[in-house]
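Undergrad: Provided below for reference: sequence and predicted model.
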Amino acid sequence: MSESGGRRASWYRPMRGRDSSEEGRTATPLELLFDLSFVVAIAQLGTQLEHAVTEEHYGLGAMGFVFTFFAIWWAWMNFTWFASAYDTDDVPYRCATLVQIAGVLVLAAGVPRAFSGLDFTVPILGYAVMRTALIAQWLRAAHQARHSVRRHTALRYAGGITVAEAGWVAWLFMPDGWQLWWFLLLVIVELAVPAYAEHYSLTPWHAHHISERYGLFTIIVLGESITAATVGIQEALDGEGQARLGDLAAVVVGGLLIMFAMWWQYFSVPAHDLVRHRSQRLLSLLAWGYGHVLVFAGAAAVGPGLVVAANQALATNELDARMAAAAVGLPTALYVLCVEFLQLRPYQRTPLLRWVFPACAVLVLAAVFAPQPVLIMGIVMSLAVGVAVYGTGQTHAQEQLVAD
């Protein structure tokens, strides 16, 4: 049982690191609260992305989405891995985490400005609040591990995050022509910090806990997309669009099938065994952890895409039908491919299983040019999941027959 779930928080506990093999390690109530705070930021992000696509500001919308989603995902991921290794659940730890949640809310408040004029001042200030609290956590871990090799790892994390945070603050004062290149440089710096720190000595993170945390965040992002689509469709119905309810019904049914299939695909294998296996190779582990940014981004973008498609079906926007369909098809195909290669591929032993989801992604993109594209995408996704379930059952049956 986790410490948060098993007893009250004390005033202070030594931050020596958790047992990476402890039984029953699950997400704590504080971690769930931390995740839910990101719902606000993702909701803001989805709303602004939908507006940008509807108004055909594709370049501005893409830049705003990429910049802001990277900050959201990276802040979440850094806390998640730290908490998996050093969750003491005492008063200082809880207070530092609550400060990070406050930073998330500040970041979320700045999302509209980031999209409307690429003004990232408020998001960067919120990001700096989150990172400062995390630096304090790493310094505390280093202090507690002063006679252990983990001290060097914690200090490397603290130093690397400090350099990156200073770089983001400096980015606010850069000339416009330098900002894109400075952004790309800082992304490289951010991504390099865990590899630099963990290369010396691995932190005591927990494989089952990490896989559960990633799964929970996937559910949260999918849930936010469902909420965004529901609210958007309701607004479309309440608007002054033409009564093309048949087209809207196709979007609604197709959207539900897409969401259900996305959930089914991700949770069709036991991810903790995969994470435990990848932990033996740092680069493989980083590829799995970092690659999920595309999984999360794809899931987050499907909801706004469904809103765009619903409004187009009711003729409440002037967007071309193919562009509206692409707003759903592109993030869906991205999600399908990334889950396939990050999560499923190591478990697939037959050509049928190895090719069903890549073929699904291709067909989803092709459906953009079909009539009732969202409905067809949903049917394709559902069929792919069905084939995968059948193929997995056949493989297990053959293995059982051989074993008998």
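TA: Cool, the structure landed. Residues are numbered from 1 along each chain as shown.
Undergrad: Every contact and neighbour count from this point should use C-alpha atoms.
TA: Noted.
Undergrad: distance between the strand or helix carrying Tyr335 and the chain's centre?
TA: Per DSSP states H and E, Tyr335 falls inside helix 321-339. Relative to its chain's centre, helix 321-339 lies at 16 Å (Cα atoms, centre = their mean, to the nearest Å).
Undergrad: again with stretch 232-239
TA: 27 Å.
Undergrad: tell me which residues in that stretch are buried?
TA: Gly232, Ile233, Ala236, Leu237 (16 or more other Cα atoms under 10 Å).
Undergrad: Name the residues that touch that stretch?
TA: Val307, Ala310, Asn311, Leu314, Thr316 (Cα atoms under 8 Å, 6 or more residues apart in numbering).
Undergrad: At the geometric centre of this protein, which residue do we find?
TA: Phe296 (2.9 Å; Cα atoms, centre = their mean).
Undergrad: name the element that one belongs to?
TA: helix 282-313.
Undergrad: Now do the buried residues in that helix.
TA: 285-286, 288-290, 292-313.
Undergrad: Val66 - how many residues pack around it?
TA: 11 (other Cα atoms under 10 Å).
Undergrad: Second structure for comparison follows:
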Amino acid sequence: MSTPETPVDVSTDAGEREQSVTPLELFFDLVFVFAFTQVTSFLAHHLTWAGLAQGAALFGVLWWSWVCYSWLTGTVNAEEVMPARLVVLTAMAAMLIVALTVPDAFGDDAILFGLAYVVVRLLHIVLYTVVAPPETQTAVRRIAPGFLGGPALLVVAGFFDGAIQASLWVLAIGIDYGIVFVRGVEGFHVQVEHFVERHRLIMIIALGESLIAIGIGAEEIPRTPTIIGAALLGITLVIALWWLYFDYIVLAAENRLSKETGTDRTVLARDSYSYIHLLIVGSIIFVALGIEQTITHVGEPLGLIPAIAFCGGCGLYLFGHNAFRYRDHRTVSVLRLVVGIVAVALIPVATQVTALTALALLTALFVGLAVYETVWSDHRNRLRSSETGPGQ
């Protein structure tokens, strides 16, 4: 095992040495299972326009904290460096406090939420400056004012409410997300296989949150045939979401990222994964809310906010895919764009028909899209053939 004095071997390009996702990273991600569940629960208890915006903001700060650590652990194998391991585990504990305070992050626990979040982000900067190579340390110092200033504003926001609190949250998120865009990512490095695998795993966590939503929705409801049918439709929709991402989209993205080198690769990784995956993963949180609300009110129409979350989340999922594809390949899937628009167009329908019917319509839409692409999409089949090779 490495000691603090052991030089850390960090490749300048992912092709030189690939590091597998470590058990420490998987363990760290477990706290985000709980955090994402907390966001869905927050939304379920705040079915208002303000609640929808606050839920999106909460997910935004949680997502960015995960993004920061995913870049860090892709640079340094924190499991092999004892001080780094301890810092990551400490950050995990602080992140648990963040998750615990999510339900009242804009109320009585606002200050505690902000303080715990600052600790998570401060430990990230500290770890980078201790174990990262010199050029990455320089890059971290360049963006540190934004990475610490944004979270610090969340603490300040905790002393206010209403419009002032909301404005400070918007400013904090803008600074935090904007600093790496304004000051650039030169000096950071991306190991392609490791980086893509980390995002595959966080997608699984988000999809798992949708399955948890099914259980939460049916927790205190008799297991009638209607509820069982809704649960089966819900898991079918989640399977379709999984299929549409993992069947070939992620393969095309990994191929594209591996073709870039140096700063071009880092910029592409920042845009396609750190930024655009916010839409893809975040949309799943809203879909989870829609599934939970459907099972809870299976025989009634969805309210306007749940309908927007459910249908809008489904549409946003596909819009995120197209943004991902456009950034990587400068093309879009017209079919996915159309299906996304149809999903959003179902919002008024979902407020008139039963929630079960709305779920059935969305499930049919996404399953149909997955089946069509799997059987008839030339783009998909060409890519899958190039991945497996002839005769495999």
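TA: On my side now, so go ahead. Since the model is a prediction, treat every value here as computed from it, not as a measurement.
Undergrad: Overlay the chains and give the TM-score.
TA: After superposition, the two chains reach a TM-score of 0.84 (TM-score structural alignment, normalised by the length of the second structure), with 374 aligned residues with a Cα RMSD of 3.2 Å.
Undergrad: Export the contacts of stretch 232-239 of the first structure as JSON lines, with columns for distance to Gly378 of the first structure.
TA: What follows is those, written out as JSON lines (distance: Cα to Cα, whole Å):
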{"residue": "Val307", "distance to Gly378 of the first structure": "15"}
{"residue": "Ala310", "distance to Gly378 of the first structure": "14"}
{"residue": "Asn311", "distance to Gly378 of the first structure": "18"}
{"residue": "Leu314", "distance to Gly378 of the first structure": "19"}
{"residue": "Thr316", "distance to Gly378 of the first structure": "23"}
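Undergrad: Looking at those, spot the one nearest Phe67 of the first structure.
TA: Nearest to Phe67 of the first structure among the contacts of stretch 232-239 of the first structure: Val307, at 21.9 Å, using Cα to Cα.
Undergrad: Show the contacting residues for that closest one.
TA: Going by Cα under 8 Å, 6+ apart, Val307 of the first structure touches Glu50, Ala228, Ala229, Gly232, Ile233.
Undergrad: Was I right to think the first one contacts Val302?
TA: Spelled out, it's Glu50 of the first structure. No - using Cα atoms under 8 Å, Glu50 of the first structure is not in contact with Val302; the gap is 10.0 Å.
Undergrad: how about the strands of the stretch 101-250 of the first structure, start to end?
TA: With DSSP state E, counting those that start in this stretch, there are no strands along the stretch 101-250 of the first structure.
Undergrad: Tell me which residues are up against the next helix or strand after the helix holding Tyr335 of the first structure.
TA: Following helix 321-339 of the first structure in sequence order, the next helix or strand is helix 351-366 (DSSP H and E). Under the contact criterion Cα under 8 Å, 6+ apart, helix 351-366 of the first structure has outside partners 326, 329-330, 332-334, 336-337, 340, 345, 348, 376-377, 380-381, 384, 387-388, 391-392.
Undergrad: And stretch 18-31 of the first structure, by the same measure?
TA: 1-5, 80, 84-87, 94, 204-209, 212-213.
Undergrad: Okay, and which of these map to helices?
TA: 3-5, 80, 84-86, 94, 207-209, 212-213 (DSSP state H).
Undergrad: circling back to that earlier point, out of the contacts of helix 351-366 of the first structure, which are buried?
TA: By 16+ other Cα under 10 Å, the contacts of helix 351-366 of the first structure give 326, 329-330, 332-334, 336-337, 340, 348, 376-377, 380-381, 384, 387-388, 391-392 as buried.
Undergrad: how many neighbours does Gln137 of the first structure have?
TA: With other Cα under 10 Å as criterion, Gln137 of the first structure counts 24.
Undergrad: err, Pro390 of the second structure, not the other one
TA: If you count neighbours by other Cα under 10 Å, Pro390 of the second structure ends up with 7.
Undergrad: That one falls within a strand, correct?
TA: No - Pro390 of the second structure sits outside any strand when classified using DSSP: H, G, I helix; E, B strand; the rest coil, being coil.
Undergrad: Compute the number of surrounding residues for Ile379 of the first structure.
TA: 19.
Undergrad: One more: Arg85 of the second structure?
TA: 17.
Undergrad: Run through who's touching stretch 187-199 of the second structure.
TA: Taking Cα under 8 Å, 6+ apart as the rule, stretch 187-199 of the second structure contacts 11-15, 17-21, 70-71, 74-75, 135-136, 138-139, 250, 254, 257-258, 262-263, 265-266, 269, 273.
Undergrad: Can you flag the buried ones in the residues you listed?
TA: Buried among the contacts of stretch 187-199 of the second structure (16+ other Cα under 10 Å): 11-14, 18-19, 21, 70-71, 74-75, 136, 138-139, 250, 254, 257-258, 263, 265-266, 269, 273.
Undergrad: which residues in the stretch 1-150 of the first structure form helices?
TA: Using DSSP state H, counting those that start in this stretch, the helices of the stretch 1-150 of the first structure run over 3-6, 29-54, 58-86, 91-109, 111-117, 121-144, 150-171.
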